[in-house]
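**Student:** Turn this into a structure:
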Amino acid sequence: MKYSLRIVGICVVLLALLGSCKQKAKTVGGVDRSTIFVVDESFKPIVDQELYIFGALYKDGHPKVIYAPENNAVNLLFSDSVRVLIIAREMNAEENKALASKNIKPIVNRFAIDAVTLIVNQASNDTTITLSEIKKMLNGNTKTDKDIVFDNPNSGLVRYLKELSGNKDLKQKNIYSLKSNKEVIKYVSEHPNAIGITGFSWLNDPEKDYADAVNKVKIVSVKDDISKNGSGQYFSPSQQTIALKQYPLTRNLYILNFTGKMGLGMEFAAFIAGDQGQRIILKSGLLPDEIPGREINIVSKIKQ
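**Tutor:** As a prediction, the model looks like this:
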């Protein structure tokens, strides 16, 4: 009898330990990892707006948000620290294979289209550039004394520029990476000989701490002189030119949910893809994945 009780006691302790380990595996720093969102810091302005309204409408809609460069965000996923990513790409074949080995399948939703934007100082005479000139500039194949600056070297924006140029390094002597989009805008506002590359959302309705810098820069129009569908015209980024596929430097924004269950990640994905979330995107200056409809009430007056 004593032996049986001892066995039961041991089983209870083991079950408790297993339960503790299981719970620990689901949390990071005591926080449920499914409620931690890691967001590419390039999209902070628009995601902040979405989260603010989401939190106001939903009582429990307050995830813990980590802003990080894209590479760091993906590394957090594979280190089992987070389950929700907001970045400018889907998982590649190698990453999907690694996730499949763990029986993890993401639910992917595109919620907006951003414009990769070139900016110069207001004093600069540069107002236009072609895609081929951008590629040459990034590959160091053109004579220029201009400094080319962009955000963190681990960001999704830098990945985009590497793919655009076919250059895996971007280590030319006049190309510099800073720490953030804000720093890029501030640098260009103070240096007439600089070209900055940033996300469009940082230039529309800027925060007070860098609004003055935005007023001291201007956006460069871009012409697609490479693809067969190029119109031969220069276009500035806007919702219209993005929607009509006239502005050539665009990237999709995605929310990737790896939780595999209903919860905060699913709720936020539904919100950001829904009517209210898409209206916030529309107001921000980016292009929503789906243009919200407009209701028009027609009232007819019958003459007596």
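**Student:** C-alpha only now, for contacts and for neighbours.
**Tutor:** OK.
**Student:** Thought Ile104 was touching Gly260, still the case?
**Tutor:** Yes. In this structure Gly260 lies within contact range of Ile104 using C-alpha atoms under 8 Å: 7.5 Å.
**Student:** what's the neighbour count on the closest residue to Ser236 other than its chain neighbours?
**Tutor:** Nearest residue to Ser236, sequence neighbours excluded (C-alpha to C-alpha, 6 or more residues apart in numbering): Ser221, at 4.4 Å. Counted with other C-alpha atoms under 10 Å, the neighbours of Ser221 add up to 19.
**Student:** and the longest helix for this protein?
**Tutor:** helix 2-25 (DSSP state H).
**Student:** ok, back up a step: next, work out how far apart the residue nearest to Ser236 and Gln172 are.
**Tutor:** 24 Å (C-alpha to C-alpha, to the nearest Å).
**Student:** again with Pro63
**Tutor:** Taken as C-alpha to C-alpha, the span from Pro63 to Gln172 is 40 Å.
**Student:** Which one of those two is surrounded by more residues?
**Tutor:** Ranked by neighbour count (other C-alpha under 10 Å), Pro63 and Gln172 place Pro63 first, with 19 against 13.
**Student:** any idea how far the more buried one lies from Asp32?
**Tutor:** 10 Å.
**Student:** After the longest helix of the chain, which helix or strand is next? Please name it.
**Tutor:** Of the helices and strands lying after helix 2-25 in sequence (DSSP states H and E), the nearest is strand 27-28.
**Student:** chain center to that next one: distance?
**Tutor:** 24 Å (C-alpha atoms, centre = their mean, to the nearest Å).
**Student:** I'd like the next helix or strand past it.
**Tutor:** Next helix or strand after strand 27-28 toward the C-terminus (DSSP H and E): strand 31-32.
**Student:** and that next one, how far from the chain's centre?
**Tutor:** Distance of strand 31-32 from the chain centroid (C-alpha atoms, centre = their mean) equals 23 Å.
**Student:** show me where the stretch 1-150 of the chain has strands.
**Tutor:** 27-28, 31-32, 36-40, 64-68, 84-87, 107-121, 128-130, 147-150 (DSSP state E, counting those that start in this stretch).
**Student:** One more, so I can put them side by side:
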Amino acid sequence: MNLKLSRQFITTIILLLLNVQFTIAQKDTLNGLGSDTMLPLMAALASNYGTPEEQVLEVEGGGSSLGFKGLDEYQAEFALSSRKVRSNEKTDIENNYDQLIEKVIAYDALSIIVHPSNPINKLTMKQLKGIFTGEIKNWSELGGEDLPIQVVTRDQYSGSYGFMTSVVIQSEKSPADVKEVHSNAGVVDKVSKIRGAIGYCGIAYVEEVVQPLSISSQPSNFVYPSFRNALNKQYPLSRPLYLYYRGSDKRKVQDFVNFALSDKGQQIIAHKGYIPVL
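**Tutor:** You can find the predicted model right below:
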């Protein structure tokens, strides 16, 4: 190879390498942050979405509150939330002269779970409130064993905690010995190991090591947290799952939002055990 051809060859290789680096640098990454409940759903959507070399979706849990903080601080394009945005969170984000857009992409049934040995298989909303505020302290008060009730709850950053507080407990009061964990899987694990425990988790996290309870907003109508009952909106603790994003990012995120709400996206959501949007 003569000197002229050698220089041309080296130049071509350098240009190719620069082009590869430029392509990698141009890869569009969407960052989702927030609800632990929504992680399996988002991971499944992400693995089936688009063309990897054109756009990548990365999701991280930590709680719905952290998702809104991530939007406010421009650390994420999506906030994943299992509760509705609070007025102060919305104000903080929109104070940056931006619009906060809300999309419901699925529904969940917040399941109340106990140890599988517990003979109690149903509770009213009033009884549930009594347990989670510490007014009911022993399972014998509900017709069960003479066994202290151990409440297992999520941390304050969790959308599930926010939902329970606003819809069920309607109070900041809680038992003195409450056990706080930081994930749905952590709640399931803790409840499965403590005979007197009760906790809550998203329907997609329920396993055979715990027993879900039927819940009633009226004493005579108990509904089990099944996929069908949640789909029919009969289960009283059904809730929407949201994606929130800034209006300034709409063009960047719209393709993914459309995919999540498409027939294929909704089939993926249903396959993961969540309730599709009808």
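**Student:** quick revisit: quick one, which of the strands of the stretch 1-150 of the first structure is packed in tightest?
**Tutor:** strand 84-87 (a mean of 28; mean count of other C-alpha atoms under 10 Å).
**Student:** and that one, which stretch of the second structure?
**Tutor:** Aligned by TM-score structural alignment, strand 84-87 of the first structure corresponds to residues 78-81 of the second structure.
**Student:** residue boundaries of the helices in the stretch 1-150 of the second structure?
**Tutor:** According to DSSP state H, counting those that start in this stretch, the stretch 1-150 of the second structure carries its helices in the segments 3-25, 39-48, 64-72, 87-94, 125-132.
**Student:** who wins for proximity to Asn118 of the second structure among the ones you listed?
**Tutor:** For Asn118 of the second structure, the closest of the helices of the stretch 1-150 of the second structure is helix 125-132, at 14.9 Å, according to C-alpha to C-alpha.
**Student:** distance from the closest one to the first structure after superposition?
**Tutor:** Its aligned residues in the first structure lie a mean 0.8 Å from helix 125-132 of the second structure after superposition (mean C-alpha distance after the TM-score superposition for the first structure).
**Student:** picking that back up, for the helices of the stretch 1-150 of the second structure, give me a markdown table that also has mean neighbour count and distance to Asn31 of the second structure.
**Tutor:** A markdown table is the format used below for those (neighbours: other C-alpha atoms under 10 Å; distance: least, C-alpha to C-alpha, whole Å):
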| stretch | mean neighbour count | distance to Asn31 of the second structure |
| --- | --- | --- |
| helix 3-25 | 11 | 16 |
| helix 39-48 | 18 | 11 |
| helix 64-72 | 24 | 9 |
| helix 87-94 | 15 | 17 |
| helix 125-132 | 20 | 35 |
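**Student:** got these as a markdown table, with distance to Gly202 of the second structure columns?
**Tutor:** Below are the helices of the stretch 1-150 of the second structure laid out as a markdown table (distance: least, C-alpha to C-alpha, whole Å):
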| stretch | distance to Gly202 of the second structure |
| --- | --- |
| helix 3-25 | 37 |
| helix 39-48 | 11 |
| helix 64-72 | 13 |
| helix 87-94 | 23 |
| helix 125-132 | 17 |
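**Student:** right, so of the ones you listed, which gets closest to Glu172 of the second structure?
**Tutor:** helix 125-132 (9.7 Å).
**Student:** any residues touching stretch 34-42 of the second structure, and which ones?
**Tutor:** With contact meaning C-alpha atoms under 8 Å, 6 or more residues apart in numbering, stretch 34-42 of the second structure is reached by 59-68, 79-82, 158-160, 183-184, 201-202, 241, 268-269, 272, 274.
**Student:** and for it, what span of the first structure is it aligned with?
**Tutor:** So stretch 34-42 of the second structure sits over residues 39-47 in the first structure, by TM-score structural alignment.
**Student:** what about that stretch, start to end distance?
**Tutor:** With C-alpha to C-alpha, one end of stretch 39-47 of the first structure sits 8 Å from the other.
**Student:** cool, stretch 121-133 of the first structure as well?
**Tutor:** Terminal-residue distance, stretch 121-133 of the first structure (C-alpha to C-alpha): 19 Å.
**Student:** In the second structure, what residue corresponds to Asn252 of the first structure?
**Tutor:** Aligned against the second structure - with TM-score structural alignment as the criterion - Asn252 of the first structure pairs with Pro240.
**Student:** Equivalent analysis for Ile148 of the first structure, please.
**Tutor:** That one, Ile148 of the first structure, aligns with Val151 by TM-score structural alignment.
**Student:** likewise Lys97 of the first structure?
**Tutor:** Aligning on TM-score structural alignment places Lys97 of the first structure opposite Thr91 in the second structure.
**Student:** How about Val220 of the first structure?
**Tutor:** Val220 of the first structure maps onto Leu213 in the second structure, by TM-score structural alignment.
**Student:** Contact partners for that match?
**Tutor:** So Leu213 of the second structure contacts 111-114, 120-123, 224-225 (C-alpha under 8 Å, 6+ apart).
**Student:** which of those residues does the first structure keep?
**Tutor:** Among those, the ones whose aligned partners also touch in the first structure (both residues aligned by TM-score structural alignment, their matches' C-alpha atoms under 8 Å) are 111-114, 120-123, 224.
**Student:** So Arg239 of the second structure sits against Ser111, correct?
**Tutor:** No. Contact criterion C-alpha under 8 Å: Arg239 of the second structure and Ser111 do not qualify, at 10.8 Å.
**Student:** For the stretch 201-304 of the first structure, which segments are assigned as strands?
**Tutor:** Taking DSSP E, counting those that start in this stretch, the strands of the stretch 201-304 of the first structure run over residues 217-219, 221-223, 234-235, 250-257, 287-288.
**Student:** how about a markdown table for the ones you listed, with distance to Lys2 of the first structure added?
**Tutor:** Converted to a markdown table, the strands of the stretch 201-304 of the first structure look like this (distance: least, C-alpha to C-alpha, whole Å):
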| stretch | distance to Lys2 of the first structure |
| --- | --- |
| strand 217-219 | 81 |
| strand 221-223 | 83 |
| strand 234-235 | 84 |
| strand 250-257 | 50 |
| strand 287-288 | 68 |
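**Student:** Mean neighbour count, those strands: which tops it?
**Tutor:** strand 287-288 (a mean of 25).
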